[in-house]
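> sequence plus the predicted model coming up.
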Amino acid sequence: MKTYDCAIIGGGIAGLSLSIQLAQKGYEVVLLEKKRYPFHRVCGEYVSMETWDFIESLGVSLTHEQLPKIERLQLTTPKGKSLQAPLPLGGFGISRYRLDHLLFQQAKNVGVEVLEGHGVNHVKRLHCDIFEVKSGTTTLQARVTVGAFGKQSNLDQALQRKHKMKHRYSDFIGVKYHVEADLPEDLIGLHNFKEGYCGISKIEDHRYCMCYLTTATNLKKAGGSIHRMEQEILSENPYLRQFLGFKRLYEKPLAISQIDFSSKELFHKDIIMIGDAAGLIAPLSGNGMSMAFRSSNMLASLLERYFQDQMSWEVLKQLYAKQWKNEFGSRLKTGRILQGILKNTRWAYRTLELLTLFPWLTRQIILRTHGKPFL
């Protein structure tokens, strides 16, 4: 049986970008993804410019994609209150359907063995430096196993990760559409409604991504109907009332439930977690995808040193935990605070009034949820 240097579970942004970096350094990498590319994901599809150069260094040319550049933020409340502010670094719009597929193609180009249609159901450390990974009838071995299975996975439950046992912050659902719209292409809007908020911004091919997060309680109040919830709850915001009339480019909305924002373990049974599997920032912060790229870059550098016997396993764990906290600790905390505010319509309105009076506060919040270019 072939033994890989690294087995990566999950083929989203974090997993694919890590696989490319390790393969570019000459390591044997296998990536297991339960779906088949290309496919859509529930995601806001705004990426901070802090990642642009890094993505291009992977061999993915964003310049050729002619993507919309996003430079302004708009916040609104159900009372019709609106605030606009510049985004200091800015970002760009691209669908996960397109971005993940570009990364998938590049992973194959650099020699990553990508196993599509392979959902992992078993991971076990056999001894000090060998893991066994099973997916259906496929069994493989690797020196290191990385969990990059995103914000929600059955593997979390199977592994009995602590955050799944608590169920404290998993009462959230996400819904996404691609729509046709006539809106400024340099603007990302965050529109508050009772116990939730909706983001809308332009992506490729003259489309806009409209994605919202709310509670399962809101859906229950609407009798389990997404359409009814939108008409009765989201439409209280006059901006959203207009946007909900845009032509939708999906037959049905994409939806995901039991989204968990509680603190997560970076290591579980010596599986290393990256991206949303390691920690999920509130979507309103607009920086989840950048964090996924950054975490893969941090881990790739550490794994290279580990594979070259320049550090022990325990030192790798200590350094990764320290770097993760330094890079993302403040962002995650700020995101949770903002999410709590925007869930409450009254507090959202008061916060928006405060930000209108003191524009520098808006800039500080944006800076605390975003990083700096890392390449």
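Arrived safely. Residues are numbered from 1 along each chain as shown.

> okay, CA-based contacts and neighbour counts for the rest of this
Noted.

> and Glu65, how many neighbours?
The number of residues packed near Glu65 is 12, by other CA atoms under 10 Å.

> give the contact list for it.
Glu204 (CA atoms under 8 Å, 6 or more residues apart in numbering).

> same question for Arg207.
Contacts here follow CA under 8 Å, 6+ apart; on that basis Arg207 touches 178-181.

> Tyr177: neighbouring residues, count only.
Counted with other CA under 10 Å, Tyr177 comes out at 23.

> wait, it touches Tyr212, no?
No - the criterion here is CA atoms under 8 Å, and Tyr177 misses it with Tyr212 at 9.2 Å.

> show only the entries of the contacts of Arg207 found in strands.
Residues of those located in strands (DSSP state E): 178-180.

> could I get the contacts of Arg207 in CSV, plus columns for neighbour count and distance to Leu18?
CSV is the format used below for the contacts of Arg207 (neighbours: other CA atoms under 10 Å; distance: CA to CA, whole Å):
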residue, neighbour count, distance to Leu18
His178, 22, 28
Val179, 22, 31
Glu180, 17, 34
Ala181, 19, 35
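
> try it against this one:
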Amino acid sequence: MDKNKIQVIVVGGGLAGLISSICLQKAGVNTLLFEKKEYPFHRVCGEYISKEVKPFLERMDLFPDHLKPSELTRFQLSDIKGSMAEVDLPLGGFGISRFQLDDFLYQKALNAGVKVKTKTEVSDIVFQDNEFKINLKTGETLTSEFVINAYGKRSKLDKTFDRPFIQKKSPFLGVKYHAKVNFPKDLIGLYNFKGGYCGVSHIEDDKVNICYLARRENLKEYRGIAEMEEAILHQNPLLKNIFESSEMLFDKPEVINEISFERKASVENHMLMAGDTAGLITPLCGNGMAMAIHSGYLASSSIIKLFEGELKNRNEVETEYQNIWQKNFSKRLWVGRKTQNLFGNQMRAGLSVKFLRNFPSIAKSLIQQTHGEVF
């Protein structure tokens, strides 16, 4: 094995990309990671992580204790009119900003020996003669034996690869704030409004994450996001109170358009897809960060097994990853897609609140189905 040769290139320096690159490098697999932005930076994200991944992070010395993530143990749901129900989270989770967590993992990747190129964009990836040619926007071309794509929800690369989901217009946009506001530190609130829902929970440093998913058609009716929030989100009195009593910490909100929950493949043209690149869970399930961490680990593990002789060839790596991805994530993505239909509509949201209130044990079981096993 040539230790100077790049064996794996990881495209995208979010949770899945950083975790996979750290695992690979620690196993002795020479890894290069590309991230088009420069750390630290914000991402539109609910910033809640299920505790299913905490033992893994602790085992790998990747849990950010020093940042003092919030402990989240309760879940509160409201319909559009503000009627509420509450249940304990079966496993619980912790809240931490992507601004802090991604930067922490980036430093861990550097310390592990991962080569990282920030402010560098990949324009195309071609598989030829049993290796990958990675073309950069600068005109440079590199080669590697494997590629893990972890570039997120939506990218120019999806169009380059002509992925099926990218052909469909998505009706959703995501908006995120950090705020100082009086909100219970152990609570995740999910509050419905017409055509969408908003998650509220604590992260580090006594800050609160306010992140919502809305239909783009809502925005078209108004001059901007603030006007839409006042006209649509404030119809829910709970959200109206939260927004009006918040000291917003951003100059302007973080926004992402064209959020797609369509099915995606976990392997395409021999490239392993991880995190949101392989499948985006609906935000109301609140588990995308845990899925990204877990899928990054699984993608790296499949490649490591080849280099350690447990798997024989590329085909076995791809098959192993596809199978283990399906086993761990396909059901919860399906449950998330089905559950999403209950939200953003007063009648369906009202029924959901009543169900949560009257059948808490069944509701907890449904929540558990959108979360994975501790690993």
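Now that the structure is in, tell me what you want to look at. Worth saying up front: this structure is predicted, and the values here are computed from it rather than measured.

> overlay the chains and give the TM-score.
The pair, once superposed, lands on a TM-score of 0.96 when counted by TM-score structural alignment, normalised by the length of the first structure; 370 aligned residues with a CA RMSD of 1.3 Å.

> need the longest strand for the second structure.
The second structure, longest strand under DSSP E: strand 84-95.

> how much does it stray from the first structure?
In the superposition with the first structure, the average deviation recorded for strand 84-95 of the second structure is 0.6 Å (mean CA distance after the TM-score superposition for the first structure).

> show me the contact partners of that strand.
47-52, 69-78, 201-204, 353-354, 356-357, 360, 364-365, 367-368.

> and stretch 173-188 of the second structure, by the same measure?
With CA under 8 Å, 6+ apart, stretch 173-188 of the second structure has contacts from 44-46, 70-76, 199-202, 206-216, 242, 245-250, 253-259.

> in the first structure, which residues correspond to the longest strand of the second structure?
Counting by TM-score structural alignment, strand 84-95 of the second structure falls onto residues 82-93 of the first structure.

> buried residues, the matching stretch. List them.
82-85, 87, 89-93 (16 or more other CA atoms under 10 Å).

> who does the host helix or strand of Tyr197 of the second structure touch, helix- and strand-wise?
Assigned by DSSP states H and E, Tyr197 of the second structure belongs to strand 196-202. Under the contact criterion of 3 or more CA pairs under 8 Å, 6 or more residues apart in numbering; DSSP states H and E, strand 196-202 of the second structure touches strand 70-78, strand 187-193, strand 208-215.

> pull out the buried residues from it.
196-202.

> can you give me the helices in the first structure?
Per DSSP state H, the first structure carries helices over the ranges 13-24, 52-57, 96-109, 154-159, 162-166, 216-221, 226-232, 238-243, 288-307, 313-343, 345-357, 359-369.

> picking up where we left off before, report the buried members of the contacts of strand 84-95 of the second structure.
Looking at the contacts of strand 84-95 of the second structure with 16+ other CA under 10 Å, the buried ones turn out to be 47-52, 69-78, 201-204, 353-354, 356-357, 360, 364, 367-368.

> residues making contact with the strand holding Tyr197 of the second structure?
With CA under 8 Å, 6+ apart as the contact definition, strand 196-202 of the second structure has outside contacts at 46, 48, 70, 72, 95-96, 183-192, 208-215, 284, 343-345.

> same check, this time on stretch 283-298 of the first structure
Stretch 283-298 of the first structure is contacted from outside by 13-15, 17-18, 21, 44, 46-48, 50-51, 190, 197, 199, 213, 274-276, 280-282, 320, 323-324, 328, 335, 338-339, 366, 369-370, 374, using CA under 8 Å, 6+ apart.

> buried among the residues you listed? Need that as a selection in PyMOL.
This is the PyMOL syntax for the buried subset of those, where burial follows 16+ other CA under 10 Å:
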select buried, resi 13+14+15+17+18+21+44+46+47+48+50+51+190+197+199+213+274+275+276+280+281+282+320+324+328+335+338+339+366+369+370
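
> matching residues in the second structure for stretch 119-128 of the first structure?
Mapped onto the second structure using TM-score structural alignment, stretch 119-128 of the first structure covers residues 121-130.

> would you mind measuring from Asn345 of the second structure to Ile6 of the second structure?
Distance, Asn345 of the second structure to Ile6 of the second structure, using CA to CA, to the nearest Å: 50 Å.

> how about the equivalent of Gln25 of the second structure over in the first structure, what does it touch?
By TM-score structural alignment, Gln25 of the second structure lines up with Ala23 in the first structure. The contact partners of Ala23 of the first structure, by CA under 8 Å, 6+ apart, come to 29, 107, 110-112.

> so can I have a markdown table of these showing neighbour count and distance to Arg305 of the first structure?
A markdown table is the format used below for the contacts of Ala23 of the first structure (neighbours: other CA under 10 Å; distance: CA to CA, whole Å):
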| residue | neighbour count | distance to Arg305 of the first structure |
| --- | --- | --- |
| Val29 | 24 | 16 |
| Ala107 | 28 | 21 |
| Val110 | 18 | 20 |
| Gly111 | 18 | 21 |
| Val112 | 23 | 20 |
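
> which of the residues you listed sits closest to Leu302 of the first structure?
Val29 (15.5 Å; CA to CA).

> who's in contact with Lys119 of the second structure?
Lys119 of the second structure touches 34-38, counting by CA under 8 Å, 6+ apart.

> buried subset of these, written for ChimeraX?
The buried residues among the contacts of Lys119 of the second structure can be selected in ChimeraX (16+ other CA under 10 Å) with this line:
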select :34,35
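
> where does stretch 314-334 of the first structure end up in the second structure?
Going by TM-score structural alignment: stretch 314-334 of the first structure matches residues 315-335.

> residues in contact with the matching stretch?
Applying CA under 8 Å, 6+ apart, the contact partners of stretch 315-335 of the second structure are 266-267, 270, 272, 279-282, 291, 295, 298-299, 302-303, 305-306, 311, 369-372.

> buried sites along that stretch?
Of the residues in stretch 315-335 of the second structure, those buried (16+ other CA under 10 Å) are 316-318, 320-322, 325, 328-330, 332-335.

> could I get the helices of the first structure as TSV with distance to Lys124 of the first structure?
Shown next, in TSV, are the helices of the first structure (distance: least, CA to CA, whole Å):
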stretch	distance to Lys124 of the first structure
helix 13-24	19
helix 52-57	32
helix 96-109	25
helix 154-159	10
helix 162-166	18
helix 216-221	34
helix 226-232	40
helix 238-243	47
helix 288-307	19
helix 313-343	16
helix 345-357	46
helix 359-369	35
